[in-house]
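In: 3D, please:
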Amino acid sequence: MFWIHLLVVLVFIFIGARKGGIAIGFAGGAGVLALALLGAPVAVTKHTPDGDISYLPLDVIAIIMAVIVAIAAMQVAGGMDALVDLAERILRKNPKHLSFLAPVVTYFLTLMAGTGHTAFSMMPVITEVAKENDIRPSRPLSIAVVSSQIAITASPISAAVVFLSSTLEKEGIDYLQILAVTIPTTFVACMLTAAIMMAWDKMRGTTELHTLKIYQERKAAGLVAPTGRQEGREITWAGKRSVAIFLLGLLAVMAYSTAISDKVGLIKDPPMTRDAAIIAIMLTIGTAIVLTCGVEPGRILNSSVFKSGMSAAICVLGVAWLGTTFVKAHEDTIKEYAGSILTDHPWTLAIVLFVAASLLYSQAATTKALIPTALAIGVSPLAALASFAAVSALFVLPTYPTLLAAVEIDDTGSSKIGHYIFNHPFFMPGLIAIVLSVAFAFGLGAIII
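Out: Below you'll find the model as predicted:
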């Protein structure tokens, strides 16, 4: 039944990926039902002597929801406009370094917010600055999108990092050590990727926009919008205040996580877990923004951040549940066939995570579905941490929302998707960045841990 169940998983993931968006979560739930009808025990709750273990990804979803509502409140207050305005000023003052600065901006926006959807707000700016300076938008856009995805594995409040830390702490690696490895390795990898891709473009002579035939054709047909700084973005004190409140909340999360760490030990008997603290602090941020920034709560529900975030939560619910149900139903078989390979060649875990993430479309869902199983079959905690960046392989199929948005926003035609699915401008930068991140993490992790 292993292969039949695997086929069911792949079919429903394919169905969800074809439709995109929240349909991925719907298809995941339908896949769980199909597995149940074929005799697979649905992973819901396991009773152990130490307490019940839930295999539904409800903890991950709760964190996603709490972080998203806090960011949505900041967006309604005008905080996202303030951040985008600051980022736009940085990019416009240094247009020659756009291919480096664009991924820096999206990386740190994601690092701070815990979601890659913040990249949506920067894509029009990146495209505009590229067009104004005769740069093909595909290069800075592709690296910026990849950086926003990989930064999830370095964000102190992302659901993927929080779940990984709760899992690895049982193996002796704490939250601070995880961040000490993931933040520098992923950031340096993204910057090196930008340098490699820029050098490759210069060697091929594909840097300048005016040399692109499709751009000339689209421009002649009037399909390329004129450039110019966007007007009408009003930066208010309420918006700036909301950013300050959110940053204070982020610092509070990191401070509390540090204080309860076994290696720091400032709080011996913490009143709540890190997961609970993140949820409580994020909801408190939302409360503070609503009370001090004049935000109407009803507007939060209609914000773009809230809608995309809730869609992501449903996707994680369906896909992670589907993946966990399959893995738990065939855990012994997976251990038998994959255990020796993964323990003898720990770097192959990165390949497994890479492939799984390209299908599951979620760093958190991939982490939740596979990292505990990898540790259970003998993969070392260091290898699990070093391979973690590979869960960001959401760029493989050209159907992920931020990738599609970048293609749509680039009206020059430089970011087009080829006929062979994988030949799009996001694949190589993403692959290089993940390979470098994993390689650096194995090296730095061995030193820190």
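
In: C-alpha from now on. contacts and neighbour counts both.
Out: Fine.

In: list the buried ones in the helix or strand harbouring Val435?
Out: Taking DSSP states H and E as the criterion, Val435 maps to helix 427-448. Buried residues in helix 427-448, defined by neighbour count with 16 or more other Cα atoms under 10 Å: 427-442, 444-445.

In: repeat that for stretch 134-148.
Out: Within stretch 134-148, the residues that qualify as buried by neighbour count (16+ other Cα under 10 Å) are 135-148.

In: same check on stretch 419-427?
Out: In terms of neighbour count (16+ other Cα under 10 Å), stretch 419-427 has its buried residues at His424, Pro425, Phe426, Phe427.

In: would you do the same for the sequence below? I want to compare the two.
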Amino acid sequence: MIWIQLAVLISLILVGARMKGIGLGIMGAVGLLIFALVFGLKPTTPPIDVMLIILSVVTAAAALQAAGGMDYMVSIAEKILRKNPNHITWLGPIVTYTFTLVAGTAHIIYSLLPIIAEVATKKRVRPERPLSISVIAAHMAITASPISAATVALTALIAPLGYELTDIIMVAIPATVIGVLAGAFIASRQGKDLMNDPEFLERLKDPEFVKMLDGESDGKSEKVFSVASKRSVYVFLIAVLSVVLFAAVPSFRPTFLIDGKMQPLRMVEMIELLMLSAAAAIVLVAKIPAPKVSQTSIFRSGAEAVVCIFGVAWMSDTYLQANMPFFEANLSEIVTDHPWTFAIALFVMSILLFSQAATVRALMPLGIALGIPGPALIAMFPAVNGDFIIPSYPTLVAAMGFDRTGTTRVGRFLVNHSFTPPGLTTVIVTVAVGFLIATILL
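Out: Predicted structure coming up:
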């Protein structure tokens, strides 16, 4: 029966992933209904903490976007990239990583990808190189950002084990940075040099194509940003730093008498309060209409993420809890002796779910139940970045679309595309380095 239930779960995940948008969430609800009515499985508690914390972070980021703060941050990145065109394969991923780390979402890179493609093309650097690793870097930064949906989801799950947000980021940030640099090294040697690429040389025979490549904007016309948009960035950065500060120093949080003992406010509630307050401050400082926040693309995407986690995580958690005796009897010895094998499960699940946060919420509870130590779970956390394997994720599609030379593309066998070599390298190196750092620090 357990295998039939698993087949139902995977089938509905695949259907939901193909639907995109809120597909995973609504198909997850269908799966849970089947589990309850057909198999008699008792639904577990919905992931309320995770959903609320994601919604609060998304609200702050959406307020920043509505105030023009996101555009201001992108303009800063554009200046950096255009001033150093010869190092675009290294600077591109550094910029996308940094901006995703601060913003907590990879959506910010859509405005950066055409700039990276343009700068690379004009310097006759194969655009596939900086574009591929820049996308991978943004995805990896999601698992290092203190305010990303995936990180806050893991924070809520491992808090009972005695580990805080600071434990996650002090392992994830250096590990992902090293992993991204390793990926950039692989990307810098990917494919032929642009001026030796037969397909590109053939395209150069078309005068219109050459004109299109070299006639694009050179970035000299600088957009003027309002004081309010700049202030919104400052408010957002202060909020992000406050999250890290309150996580690092629990004594700064308000304390309450619980079961006869003074205990600090949970970091889950602290993040929610800080980010919602940041959204309020941005609305007031930038003097933007509050309804404008919910109309942004970030808010819509965030709302979709909440619905997806609601359905698919609830379904997965119900399945795992109902069959936990089976998993404990058959898997606990393997993952205890070889914890890194759980990273493979995380990677494979992320390929199916197309979401780091949904993967964390769906599978990390199993790792905790199987007795995998907290430091090992933190080290394996970046393994949830397998969403690049099937090249249909929006950031990958956008990168391929912005490459006018056609070097960033899908291979004959679908998975052998431009993002696979730097992506696999980055994930493997990051997890390996994460284990090393976690062993030393945690």
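
In: can you give me the TM-score here?
Out: Between these two chains, after superposing, the TM-score reads 0.91 (TM-score structural alignment, normalised by the length of structure 2); 433 aligned residues with a Cα RMSD of 2.3 Å.

In: list the helices and strands the helix holding Val435 of structure 1 packs on?
Out: Under the contact definition 3 or more Cα pairs under 8 Å, 6 or more residues apart in numbering; DSSP states H and E, helix 427-448 of structure 1 sits against helix 138-150, helix 175-204, helix 381-386.

In: which non-adjacent residue is nearest the equivalent of Asp403 of structure 2 over in structure 1?
Out: Using TM-score structural alignment as the criterion, Asp403 of structure 2 maps onto Asp410 of structure 1. Among residues not flanking Asp410 of structure 1 along the chain, Thr127 sits closest, at 6.1 Å (Cα to Cα, 6 or more residues apart in numbering).

In: which residue ranges form the helices in the stretch 151-300 of structure 1?
Out: 159-168, 175-204, 213-220, 237-259, 274-292, 297-301 (DSSP state H, counting those that start in this stretch).

In: the last one vs structure 2 - mean distance after superposition?
Out: Aligned to structure 2 and superposed, helix 297-301 of structure 1 gives a mean residue distance of 2.1 Å (mean Cα distance after the TM-score superposition for structure 1).

In: against structure 2, where does the helix or strand just after that helix fall?
Out: Note on helix 297-301 of structure 1: by DSSP H and E, the next helix or strand toward the C-terminus is helix 304-329. Using TM-score structural alignment, helix 304-329 of structure 1 lines up with residues 297-322 of structure 2.

In: just the terminal-to-terminal distance for that stretch.
Out: One end of stretch 297-322 of structure 2 sits 37 Å from the other (Cα to Cα, to the nearest Å).

In: for that stretch, which positions count as buried?
Out: So for stretch 297-322 of structure 2, counting by 16+ other Cα under 10 Å, buried means 298-322.

In: count of neighbours near the equivalent of Pro339 of structure 2 over in structure 1?
Out: Using TM-score structural alignment as the criterion, the counterpart of Pro339 of structure 2 in structure 1 is Pro346. Counted with other Cα atoms under 10 Å, the neighbours of Pro346 of structure 1 add up to 20.

In: next, count neighbours for the spatially closest residue to Pro346 of structure 1 that is not a sequence neighbour.
Out: Excluding the flanking residues, the one nearest Pro346 of structure 1 by Cα to Cα, 6+ apart is Ala383, at 5.8 Å. Residues contacting Ala383 of structure 1 under the criterion other Cα under 10 Å number 24.

In: what residue of structure 2 takes the place of Ala383 of structure 1?
Out: In structure 2, Ala383 of structure 1 lands on Ala376 (TM-score structural alignment).

In: its match against Ile440, yeah?
Out: No: counting by Cα atoms under 8 Å, Ala376 of structure 2 sits too far from Ile440 to count as a contact (11.7 Å).

In: how much space separates the spatially most central residue of structure 2 from Arg126 of structure 2?
Out: Central residue of structure 2 (Cα atoms, centre = their mean): Ile142, 3.3 Å from the mean position. Computed as Cα to Cα, the Ile142 of structure 2 to Arg126 of structure 2 distance reads 26 Å.

In: and if you look at Ala398 of structure 2?
Out: In terms of Cα to Cα, Ala398 of structure 2 sits 17 Å off from Arg126 of structure 2.

In: one more: Gly31 of structure 2?
Out: 45 Å.

In: repeat that for Thr430 of structure 2.
Out: Remark: distance between Thr430 of structure 2 and Arg126 of structure 2 (Cα to Cα) = 25 Å.

In: equivalent analysis for Ala120 of structure 2, please.
Out: Distance of Ala120 of structure 2 to Arg126 of structure 2, given as Cα to Cα: 7 Å.

In: got a list of what the match of Asp403 of structure 2 touches?
Out: Asp410 of structure 1 sits next to Pro124, Thr127, Pro137, Ser138 when contact means Cα atoms under 8 Å, 6 or more residues apart in numbering.

In: grab the nearest non-local neighbour of Lys223 of structure 2.
Out: Among residues not flanking Lys223 of structure 2 along the chain, Ser75 sits closest, at 8.0 Å (Cα to Cα, 6+ apart).

In: and that neighbour, that's in a strand?
Out: No: Ser75 of structure 2 is assigned helix when assessed by DSSP: H, G, I helix; E, B strand; the rest coil, not a strand.

In: what lines up with it in structure 1?
Out: Matched by TM-score structural alignment, Ser75 of structure 2 corresponds to Asp85 in structure 1.

In: that match: how many residues sit nearby?
Out: Using other Cα under 10 Å, Asp85 of structure 1 has 18 other residues around it.
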